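>>> I'll drop the sequence and a predicted model, then ask my questions.
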Amino acid sequence: MMFAVMAALLVTMLLALVRAFVGPGRYNRILAINNFGTKTVLFVAVAGFLFGRPEFLDIGILYALVNFVAVVAVLRLTHHDDPVGSQNGEDGA
């Protein structure tokens, strides 16, 4: 049963990667990468449970924190690089 869960998570991770490379816009791609990171945390947690390695949860929590900080940083960078705000004379503040 758990191997089926791991296989389903791998499929959703693959779909998130496809969305990240093919996505229609910048924010959809960022969301797909965030989704991939969340699925990776779930995959690590399920693998830790399946193989009897509870220390994998620590790795998953650390990866979730790095994923969150990275997505916030990328969103802040893309917010200041938004061409729509610069066309209206706004400085993005």
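The structure has been received and is ready for your questions.

>>> going forward, measure contacts and count neighbours with C-alpha atoms only.
Fine.

>>> Can you give me the neighbour number for S86?
When counting by other Cα atoms under 10 Å, one arrives at 12 neighbours for S86.

>>> Assign it to helix, strand or coil.
helix (DSSP: H, G, I helix; E, B strand; the rest coil).

>>> Next one for the comparison:
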Amino acid sequence: MIPVLSIAIAVSLFLLALAVLCAAIRLLKGPTAQDRVVALDCLYVSGMLMLLILGIRFGHHLYFEVALLIALFGLAGSVAMAKFLLRGEVIE
């Protein structure tokens, strides 16, 4: 692997881990439910990006499939939580 690429992967993983930490703090301390929903969105996006970067690093296709599943379930969960916060019910 090219040394520049390995350094970029290490730096990006560190910054994404920092984003996960900040989002986890906001998820626990968030003053409103909307803050917690946004923090949860940030958590699943950061986790998905970390998996994609690890897939590039190790060159295995399984990481990309798991990242796709995380994106799918994260979007469905975000829509359900937003609907619950707006209307108070998920299923009409």
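It's in. Just so we're clear, the structure is a prediction, and the values are computed from it rather than from any experiment.

>>> Please state their TM-score.
TM-score of the superposed chains, computed with TM-score structural alignment, normalised by the length of the second structure, equals 0.82; 81 aligned residues with a Cα RMSD of 1.0 Å.

>>> The residue nearest in space to the middle of the first structure: which element?
For the first structure, N34 is the residue whose C-alpha lies nearest the centre (Cα atoms, centre = their mean; 1.9 Å). Taking DSSP states H and E as the definition, N34 of the first structure sits inside helix 26-50.

>>> List the contacts of the residue nearest to the centre of the first structure.
Neighbour list for N34 of the first structure: N67, F68, V71 [criterion: Cα atoms under 8 Å, 6 or more residues apart in numbering].

>>> of those residues, buried ones?
N67, V71 (16 or more other Cα atoms under 10 Å).

>>> quick check, nearest of the contacts of N34 of the first structure to L57 of the first structure?
Taking Cα to Cα as the measure, L57 of the first structure lies nearest N67 of the contacts of N34 of the first structure, at 14.9 Å.

>>> Same question for the closest one, what's its three-state structure.
With three-state DSSP as the criterion, N67 of the first structure reads helix.

>>> what's the distance between the residue mapped onto it from the second structure and L43 of the second structure?
In the second structure, N67 of the first structure lines up with G74, judged by TM-score structural alignment. Going from G74 of the second structure to L43 of the second structure by Cα to Cα, to the nearest Å gives 9 Å.
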